[in-house]
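S.K.: Got a sequence here, can you build the structure:
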Amino acid sequence: MPLPTHLLPTTVVGSYPQPDWLVDREMLSKSVPRTRMTEIWRIPEAHLEQAQDDATVVAIRDLERAGIDIVTDGEIRRESYSNRFATALEGVDSENPAMTISRSGLKTPVPRVVGKINRTGPVELRDMEFLRRNTDRAAKITLPGPFTMSQQAKNEFYKDDEELAMAFAAAVNAEALELQKAGADVIQFDEPWVRQDPEAARRYAVKAINRALQGITVPTVLHVCFGYAAVVAGSNKPTGYSFLAELADTSAQQISIEAAQPKLDLGVLADLSSKKIMLGVIDLGDPTVETAAVIADRIRHGLKYVAADRLIPAPDCGMKYMPRHVAFGKLKAMSDAAAIVRKEIS
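M.R.: This is a model prediction of the structure:
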């Protein structure tokens, strides 16, 4: 489908809340799984795909009703933004995970890379085909970025993490090329880990991202954030990115940033003047639904730093961990806000 031509087209970062009848949200709320977490699904295996399809249609319709211009499938079939793709690759062992300990002392099981990374077949192709069949709006699909996947696994095969990231990049690229053929209007890579280890990111993140983007001709997005509001409290979020200006060197046309909750100083966007900016204007740490007036002010603030033809209003991050009525209300308010500001500038 053609991308919207009006100014300030709205979109989402990717995920939308999964229904309580589909997943155990209490279990989900405790982590962002790196390995498979099949126990979160409430539906028996024999009926799970059908249930996920039904819930995906509900998510797509919610996005459409909220007035979102560029929709996703809500990532309803995923346990996390990254684990479904990462653990589907040959060479990755998620059955016998390694344990990592975060800076906050949290233990997380992560997949071990025990052999050559190889994409043996499509992972998200059916998701994209299903989305394309079920909406006439512009459609975006997301993939975990190669740098982030390399940081979320224990490397027991490649000589170093750079070689691992490049192997993931080749796999992501093969998948993205198929998703493009299946009708993706926009392809997004989620790369939140570039700010976790900016030193490693400076060495090879841009190189890996550009390898993953090779041959993609539809618009591409890089999403960077400070973590889900439900998992990372606002007080723990930095107010600036440690790795952002460097993303100007990637071949992605758009950079998606979290700006509402951390109250980001948008002066940093001067470094990204060659890119379109997907600007986070919905605070996912705020359990109330912001008014269209509040969100319109955030969009106007963004326009002081980014030309209107380069600004795409969006939530800060994925909405997976929110109550669904709140997520819907926030998206509707964002669409209304974009319409208000659009009138002012057209």
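S.K.: Please count neighbours and contacts with C-alpha atoms only from this point.
M.R.: Noted.
S.K.: Residue 117: what secondary structure?
M.R.: What DSSP: H, G, I helix; E, B strand; the rest coil gives for residue 117 is strand.
S.K.: what's the burial count for the spatially closest residue to it that is not a sequence neighbour?
M.R.: Among residues not flanking residue 117 along the chain, residue 91 sits closest, at 4.8 Å (CA to CA, 6 or more residues apart in numbering). Neighbours of residue 91 under the rule other CA atoms under 10 Å: 17.
S.K.: in the stretch 51-200 of the chain, which spans are strands?
M.R.: Taking DSSP state E, counting those that start in this stretch to define them, one finds strands in the stretch 51-200 of the chain at 70-71, 90-101, 107-118, 138-144, 154-155, 186-190.
S.K.: hang on, isn't residue 282 packed against residue 260?
M.R.: Yes: using CA atoms under 8 Å, residue 282 is in contact with residue 260, at 5.8 Å.
S.K.: any residues in contact with both of those two?
M.R.: Common contact partners of residue 282 and residue 260 (CA atoms under 8 Å, 6 or more residues apart in numbering): residue 316.
S.K.: Neighbour count for the two, which is higher?
M.R.: residue 282 (26 against 20).
S.K.: what sits against the closest residue to the more buried one other than its chain neighbours?
M.R.: What sits nearest to residue 282 in space, not counting adjacent residues and going by CA to CA, 6+ apart, is residue 315, at 4.5 Å. For residue 315, the contact set (CA under 8 Å, 6+ apart) comprises 11, 12, 13, 258, 279, 280, 281, 282, 283, 284, 331.
S.K.: before we move on, what about residue 205?
M.R.: Residue 205 touches 146, 147, 165, 194, counting by CA under 8 Å, 6+ apart.
S.K.: With neighbour count added, can I get these in a markdown table?
M.R.: Shown next, in a markdown table, are the contacts of residue 205 (neighbours: other CA atoms under 10 Å):
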| residue | neighbour count |
| --- | --- |
| 146 | 32 |
| 147 | 28 |
| 165 | 27 |
| 194 | 25 |
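S.K.: next up, for comparison:
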Amino acid sequence: MIKTVVGSYPVVKGKPDSIPDKIKKFFGKYDKYEYSIKKALDDQLNVGIDILSDGQVRGDMVEIFVSNMYGFEGRRVVNRVEFVKPITLNDIKYSLKYISKKDPEKGVKGIITGACTLASSIRVENYYSDNKDENLIYDLARALNKEALSIQNHVKMIQFDEPILSTGLYDLEVAKKAMDIITSGINVPVAMHVCGDVSKIFYKLNEFNVDILDHEFASCRKNLEILNEITKKVGFGCINTKLKSVDSVDEVKALISEGIEILKNNSKFEGSINDSVIIDPDCGMRLLPVDVAYSKLNNMVTAANEIEKDLI
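M.R.: Here you go, the predicted structure:
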């Protein structure tokens, strides 16, 4: 079973302590986020994560994208939304270069906030009618597709985050069309992360043009019922990222085992559970203390490895 993360990691700030970094700071070229990226990567490497994230340290899941697209002033839409240049590519390349020196077999994932979630988090002041305007959503999707195309040759997979879909605020047919636009031309595995209770909308999510559906199961055990009918690979969120208490290895093992037992009765997964389940946290970990985030990931990987031995 592949072990990964949903995306964000606590931002740990550092100061330039090496001579090259001090020189960069003197000339105004020091990147204060590089330390945070290295910390996120080191922690993931140390616990045994297979597909790593750069930690999404430069801002929240909305800010990272809208601050780098044409048509925005802050989170206000003032013109037609368009792609300008790759947003996450530099951090992905930096991450690959960094981890290649430590474990060249590891890879990184692309993480892109979906069109509906972005639309729900901004203020429309011009060009579009409101946050649910289909033209806004599809323009965002076209911009995000260009972002995905710019990174796909550097990542093991691309994950699109659409947490807003579990709220029922957005039309799922529109969201599905947007995902078709976003994933056009993508030749690496595509995941869609939707946290929250998805049990009532899962019938529709199962139709989306993605390879992996990633959901939370630790903080929403009701989602376990979707495993009876899922036809995609499963991103199995198994540690509760809402709590600052650390999930024990036994707790995580019990949850993963429960999920696997359900999947064994799903004909889609006959004989392929080990290759079809991706273990990760319920959601991003940005708001957790870094020691808690590390311990949660460590216990998650330990639990997954022990379960995997039983499946072989």
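S.K.: Report the TM-score for the pair.
M.R.: After superposition, the two chains reach a TM-score (TM-score structural alignment, normalised by the length of the second structure) of 0.86; 286 aligned residues with a CA RMSD of 2.0 Å.
S.K.: Tell me which two of the contacts of residue 205 of the first structure sit farthest apart.
M.R.: 165 and 194 (12.0 Å; CA to CA).
S.K.: so what's in contact with these two at the same time?
M.R.: Joint contacts of residue 165 of the first structure and residue 194 (CA under 8 Å, 6+ apart) are 147, 205.
S.K.: Touching, residue 6 of the second structure and residue 286? I think so.
M.R.: No: look at residue 6 of the second structure against residue 286 with CA under 8 Å: they stay out of range, at 10.5 Å.
S.K.: Which of the two has more residues huddled nearby?
M.R.: Each of residue 6 of the second structure and residue 286 has its neighbours counted (other CA under 10 Å); residue 6 has more, 25 against 19.
S.K.: Helices of the second structure, residue ranges please.
M.R.: For the second structure, applying DSSP state H gives helices covering 19-26, 34-47, 63-66, 89-100, 115-120, 134-151, 172-183, 202-205, 249-263, 273-276, 290-311.
S.K.: Residue in the second structure paired with the residue nearest to residue 117 of the first structure?
M.R.: Following TM-score structural alignment, the counterpart assigned to residue 91 of the first structure within the second structure is residue 71.
S.K.: so who does its match touch?
M.R.: Applying CA under 8 Å, 6+ apart, the residues contacting residue 71 of the second structure are 77, 78, 79, 80, 81, 82.
S.K.: can you tell me which of the contacts of residue 205 of the first structure lies nearest to residue 188 of the first structure?
M.R.: residue 146 (12.0 Å).
S.K.: Give the aligned equivalent of that closest one in the second structure.
M.R.: Per TM-score structural alignment, residue 146 of the first structure is aligned with residue 115.
S.K.: what about that match, distance to residue 208 of the second structure?
M.R.: 14 Å (CA to CA, to the nearest Å).
S.K.: again, but for residue 121 of the second structure
M.R.: Residue 121 of the second structure is 22 Å from residue 208 of the second structure, by CA to CA.
S.K.: Looking at these two, which one has more neighbours?
M.R.: residue 208 (20 against 16).
S.K.: Can you find the partner of the more buried one in the first structure?
M.R.: In the first structure, residue 208 of the second structure lands on residue 250 (TM-score structural alignment).
S.K.: can you check residue 12 of the second structure too?
M.R.: Aligned partner of residue 12 of the second structure by TM-score structural alignment: residue 19.
S.K.: wait, that match sits on residue 54?
M.R.: No: the criterion here is CA under 8 Å, and residue 19 of the first structure misses it with residue 54 at 10.4 Å.
S.K.: Settle it for me: which of the two has more neighbours?
M.R.: Neighbour count, other CA under 10 Å: between residue 19 of the first structure and residue 54, residue 19 has more, with 18 against 13.
S.K.: What lines up with residue 160 of the second structure in the first structure?
M.R.: So, by TM-score structural alignment, residue 160 of the second structure is matched to residue 189.
S.K.: wait, what's in contact with that match?
M.R.: 142, 143, 144, 145, 220, 221, 222, 223.
S.K.: In CSV: these, plus distance to residue 336 of the first structure and neighbour count.
M.R.: Output for those, formatted as CSV (distance: CA to CA, whole Å; neighbours: other CA atoms under 10 Å):
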residue, distance to residue 336 of the first structure, neighbour count
142, 25, 28
143, 28, 22
144, 30, 24
145, 31, 29
220, 25, 20
221, 24, 25
222, 25, 26
223, 23, 23
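S.K.: Nearest to residue 311 of the first structure among the residues you listed?
M.R.: Using CA to CA, the contacts of residue 189 of the first structure come closest to residue 311 of the first structure at residue 221, 12.7 Å.
S.K.: Confirm for me that that closest one is in contact with residue 186.
M.R.: Yes: counting by CA under 8 Å, residue 186 is a contact partner of residue 221 of the first structure at 7.5 Å.
S.K.: Now do the buried residues in stretch 77-95 of the second structure.
M.R.: 77-78, 80-83, 86-89, 91-92, 95 (16 or more other CA atoms under 10 Å).
S.K.: Output these in CSV, with distance to residue 145 of the second structure appended to each entry.
M.R.: Output for these, formatted as CSV (distance: CA to CA, whole Å):
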residue, distance to residue 145 of the second structure
77, 19
78, 21
80, 16
81, 13
82, 11
83, 9
86, 11
87, 12
88, 13
89, 13
91, 18
92, 17
95, 22
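S.K.: Need the max-distance pair from the residues you listed.
M.R.: 78 and 95 (33.5 Å).
S.K.: can you list contacts of stretch 80-99 of the second structure?
M.R.: 37-38, 41, 54, 64-65, 68-72, 106-108, 110, 127-128, 136, 139-140, 142-144, 146-147, 150-151, 154-155.
S.K.: So what's the residue count around residue 262 of the first structure?
M.R.: Residues contacting residue 262 of the first structure under the criterion other CA under 10 Å number 20.
S.K.: Show me what it aligns to in the second structure.
M.R.: By TM-score structural alignment, residue 262 of the first structure lines up with residue 220.
S.K.: Just give the closest residue to that match, not the sequence neighbours.
M.R.: Of all residues not flanking residue 220 of the second structure in the chain, residue 197 sits nearest, at 6.3 Å (CA to CA, 6+ apart).
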